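Fold the following for me, if possible:
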Amino acid sequence: MNQNPLGNRRGGLRIWVLLAFAAYAAYYWFSNRSIDPLTGQAVVIDRSISPEQEKALGLQAYQEVLQQERPLPADAQASQQVAAIAQRLIAKIPPVSDALAAEHGLQASHIEKSFDWKVTVLQSEQVNAFCLPGGKMAVYTGLLPVAQNADAMAVVMGHEIAHALLRHGAQRMTRGKLEQLGQMAGAASGMDSGTLQTVMQAYGYGSALPYARSQETQADELGLMLAAAACFDPRQAVPLWERMDKNSGGGAPPEFASTHPSAGTRIQQLEALMPKALDYRAKFCESAATAGAGMR
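So this is what the prediction gives:
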């Protein structure tokens, strides 16, 4: 029987490269692992990524967006309405963060203390909004007719604020580093491009996409509690997502292939959270005033 020493050597090298990567990935994961006080879940954030670095990256991205989009004047009705919603949500971050952290026997880090908050309404048909690390926010005018009222808008804006508070951007950057290392390890081990592509696709469906969906679920919960505590009606979250689903025209990808939960899953999760949200509203809403006016 013929043997190929060179082939055996390459096979052994491939195994050792992959084992070395697995060992380093495990070390990296454990050494950068912590428990997020607002969710009680384990997160991995590279310790070299500081909140100040995130804030600088957020500001850079915000300035780039403003160069590409057309902001509404600050004195426009929509700008004033959105700014008022943002102010109410921001005011409730400290007590809501403390309450959520206490549920897990932890203390909130209050990363928001370093944020320089600013919200801008952008003239665009996009049905979207965002909040970048550091507190720079934007709402696209295309979202206004879908939201229809300030309660629903508060749910969306609370969700976006939650992404920044939970440092989801830093978590994605950390995960991206590991993904790049994994691709490099696969290439260094001699894995052919087709096999590597198959492995990365399997990783996407089995890990990366579910991870992204879990971040959306976390932001939904924190955002809903912020909206409720700020005296908005959290029950408007359900009809909001019914309208969002209708607005998509059925064009959304299936949930397993998406970074976001489906509208149906989201509605079920929000309905399950509603008793807690109403408790937060009763506990933290000092004013009987509501913000149910229409959005234009």
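
CA atoms for contacts and neighbours, from now on please.
Will do.

helix/strand/coil for residue 34?
Following DSSP: H, G, I helix; E, B strand; the rest coil, residue 34 is assigned to strand.

Tally up the residues packed near it, please.
14 (other CA atoms under 10 Å).

ditto for residue 17
Neighbours of residue 17 using other CA under 10 Å come to 18.

That one is in what secondary structure piece?
helix 5-31 (DSSP states H and E).

Likewise for residue 196?
helix 193-203.

got the contact list for stretch 177-186?
Stretch 177-186 is contacted from outside by 17, 18, 21, 25, 196, using CA atoms under 8 Å, 6 or more residues apart in numbering.

Report the separation between residue 245 and residue 209.
20 Å (CA to CA, to the nearest Å).

Those two: which is more packed in?
When residue 245 and residue 209 are compared for neighbours, residue 209 comes out ahead with 19 against 16, by other CA under 10 Å.

Not including adjacent chain positions, what is the nearest residue to that one?
residue 259 (5.2 Å; CA to CA, 6 or more residues apart in numbering).

doesn't residue 95 make contact with residue 226?
No. Contact criterion CA atoms under 8 Å: residue 226 and residue 95 do not qualify, at 9.3 Å.

Tell me which of those two has more neighbours.
The neighbour comparison of residue 226 against residue 95 (other CA under 10 Å) goes to residue 226, with 34 against 14.

Widest-spaced pair of the contacts of stretch 177-186?
Spatially, the most separated pair among the contacts of stretch 177-186 is 25 and 196, at 17.6 Å (CA to CA).

rewinding a little: now list the buried members of the contacts of stretch 177-186.
Buried by 16 or more other CA atoms under 10 Å: 17, 18, 21, 25, 196, out of those.

Check the gap between the first one and residue 188 for me.
Going from residue 17 to residue 188 by CA to CA gives 7 Å.

Spell out which residues are contacts of both of those two.
Common contacts of residue 17 and residue 188 (CA under 8 Å, 6+ apart): none found.

hmm, back to that, quick one: secondary structure of the residue nearest to residue 209?
coil.

and it, what is it in contact with?
209, 210, 212, 213.

nearest spatial neighbour of the second one, skipping sequence neighbours?
The reference is to residue 210. residue 259 (7.2 Å).

which residues touch the residue nearest to the spatial centre of the chain?
Within the chain, one residue has its C-alpha closest to the average C-alpha position: by CA atoms, centre = their mean, that is residue 163, at 3.9 Å. With contacts defined as CA under 8 Å, 6+ apart, residue 163 is in contact with 131, 169, 215, 219.

Proceed likewise with the subsequent sequence, for comparison:
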Amino acid sequence: MCRLCTAKSPRWVSRRAFMLAAGAVVAGPAVSQVDVGGSSPLRSLVPATEIEQVAAKEYGELLQKARAKGALANEGNAQLRRLRSISSRLIADAPRWNPRARQWRWEVNLIGSDSVNAFCMPGGKIAVFTGLIEKLRATDDELAMVVGHEIAHALREHARERIAKSQGTGALLSLGAQLFGLGQLGDVAADIGTQLLTLKFSRDDEIEADLVGLEMGARAGFDPQASISLWDKMARVSGAGGGPAFLSTHPSGPDRMRRLAENIPRVQGLYRQAMGNR
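Got it, this is the predicted structure:
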């Protein structure tokens, strides 16, 4: 996910857990209908497997805290079943954008909170807050656009690039040596968490996540027009006072909606094909 603001998130959710949701692994060029860039060579300086290990630990702690608060949806929860059904269709196409996604141990969970938020951690660790579903009255198509956007950030390794650029090559080479066994993993994990605390994705990262998420949704049989209605609802919720946490790092506005609208025709054929195969 993008760097998520925790001001409106449950107090028991650590900032580092949210920041790790921005992480990703080795991404390669995909055969797509939208224009996405290639993978930055800087990303290779931050080992993907170690970031995934840190993220898995943080995700597990997050779920443990949610469970202790009675906020973690159980397996029989209807909204969780709905979320997992939507996510599974998106996940099926994830290797198109990142071959490593085949190895990820995907998890999808629903957390009870008024926060309008969602994220995907490295290794396919997805969580959605009930506030996003309920306050937006999100349809399946709209929810797919949110989850697809967050998955796209992970698949396109935006966090690894941000970390690489922020630390500098020399520091990253040292970090890489530590991660490969020449230092203490716990210390390095804390360092990664610190980096992610100040992580903010670029405008290009946001654009790419929008477009990749749009195509993923279309290929999975979700109406791409929902990308427009989703951001319209986000703007309405924001105008109602305070604004959702999601918008703190997912700026809305005419440019975003215009760009999505321009790209919808490029993926309509994929959507129709997916609907025809269902």
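
rewinding a little: what's the helix holding residue 196 of structure 1 aligned against in structure 2?
Counting by TM-score structural alignment, helix 193-203 of structure 1 falls onto no part of structure 2.

What is the aligned counterpart of residue 208 of structure 2 in structure 1?
Using TM-score structural alignment, residue 208 of structure 2 sits opposite residue 218 in structure 1.

tally of neighbours for the closest residue in space to its match that isn't next to it in sequence?
In this structure, residue 218 of structure 1 finds its nearest non-sequential neighbour in residue 39, 7.2 Å apart by CA to CA, 6+ apart. For residue 39 of structure 1, the count of nearby residues is 19 (other CA under 10 Å).

again with the one 4 residues further on
Applying other CA under 10 Å, we find 18 other residues in the vicinity of residue 43 of structure 1.

which of the residues in the helix holding residue 17 of structure 1 are buried?
Of the residues in helix 5-31 of structure 1, those buried (16+ other CA under 10 Å) are 14, 17, 18, 21, 25, 28, 29.

out of the residues you listed, which one sits closest to residue 201 of structure 1?
Distances from residue 201 of structure 1 to the buried residues of helix 5-31 of structure 1, taken by CA to CA, are shortest for residue 18, at 17.8 Å.

separation between the closest one and residue 196 of structure 1?
Distance, residue 18 of structure 1 to residue 196 of structure 1, by CA to CA: 12 Å.

same thing with residue 75 of structure 1?
Distance, residue 75 of structure 1 to residue 196 of structure 1, using CA to CA: 53 Å.

now do residue 123 of structure 1
To residue 196 of structure 1, residue 123 of structure 1 is 42 Å away according to CA to CA.

And residue 172 of structure 1, by the same measure?
21 Å.

Over to residue 15 of structure 1?
15 Å.

so who does the aligned residue in structure 2 for residue 122 of structure 1 touch?
Under the alignment (TM-score structural alignment), residue 122 of structure 1 pairs with residue 111 in structure 2. Residue 111 of structure 2 is in contact with 66, 71, 72, 73, 127, 128, 129, 130, counting by CA under 8 Å, 6+ apart.

one more time with 10 Å
10, 62-63, 66-67, 70-74, 80, 117-118, 127-131 (CA atoms under 10 Å, 6 or more residues apart in numbering).

Quick one, which of those residues are buried?
10, 62-63, 66, 71-73, 80, 117-118, 127-131.

Can you tell me which of the residues you listed is nearest residue 174 of structure 2?
Comparing those against residue 174 of structure 2 with CA to CA picks out residue 62 as the nearest, at 29.2 Å.

Remind me which helix or strand the aligned partner of the closest one in structure 1 belongs to.
Aligned by TM-score structural alignment, residue 62 of structure 2 pairs with residue 65 of structure 1. Residue 65 of structure 1 belongs to helix 51-68 when assigned by DSSP H and E.

how big's the offset between that helix and structure 2?
In the superposition against structure 2, helix 51-68 of structure 1 averages 1.8 Å from its aligned positions (mean CA distance after the TM-score superposition for structure 1).

next helix or strand past that helix?
Immediately after helix 51-68 of structure 1, counting by DSSP H and E, sits strand 70-71.

what's the helix or strand following that next one in contact with?
Counting by DSSP H and E, the element after strand 70-71 of structure 1 in chain order, helix or strand, is helix 77-91. Applying CA under 10 Å, 6+ apart, the contact partners of helix 77-91 of structure 1 are 71-75, 112, 117-122, 135, 137-139, 141, 144, 150-151, 153-155, 157-158, 161, 223, 225-232, 291, 293-296.

again, 6 Å this time
Here helix 77-91 of structure 1 makes contact (CA atoms under 6 Å, 6 or more residues apart in numbering) with 121, 226, 230.

hang on, the second one in a strand?
No. Under three-state DSSP, residue 226 of structure 1 falls outside any strand and is assigned helix.

That one and residue 5 of structure 1, how far apart?
64 Å.

what do you get for the first one?
With the distance defined as CA to CA, residue 121 of structure 1 ends up 66 Å from residue 5 of structure 1.

what do you get for the last one?
When distance is defined by CA to CA, residue 230 of structure 1 is 70 Å away from residue 5 of structure 1.

what's near enough to touch residue 118 of structure 2?
So, once contact is read as CA under 6 Å, 6+ apart, residue 118 of structure 2 ends up touching 127, 128.

Quick check: the farthest pair among the contacts of residue 163 of structure 1?
The distance between the two most remote of these (CA to CA) is 14.3 Å, for 131 and 215.

In terms of neighbours, single out the busier of these two.
Neighbour count, other CA under 10 Å: between residue 131 of structure 1 and residue 215, residue 131 has more, with 24 against 21.

Leaving out chain neighbours, which residue sits closest to residue 205 of structure 2?
Using CA to CA, 6+ apart, the nearest residue to residue 205 of structure 2 is residue 158, at 6.5 Å.

tell me, how many neighbours does the aligned partner of the one you found in structure 1 end up with?
Alignment note (TM-score structural alignment): residue 158 of structure 2 maps to residue 168 of structure 1. By other CA under 10 Å, 21 other residues sit near residue 168 of structure 1.

and residue 168 of structure 1, how far is that from residue 238 of structure 1?
In terms of CA to CA, residue 168 of structure 1 sits 24 Å off from residue 238 of structure 1.

and what of residue 11 of structure 1?
54 Å.

for the stretch 151-296 of structure 1, what spans make up the helices?
168-188, 193-203, 209-229, 237-248, 263-284 (DSSP state H, counting those that start in this stretch).

Thank you kindly, that will do.
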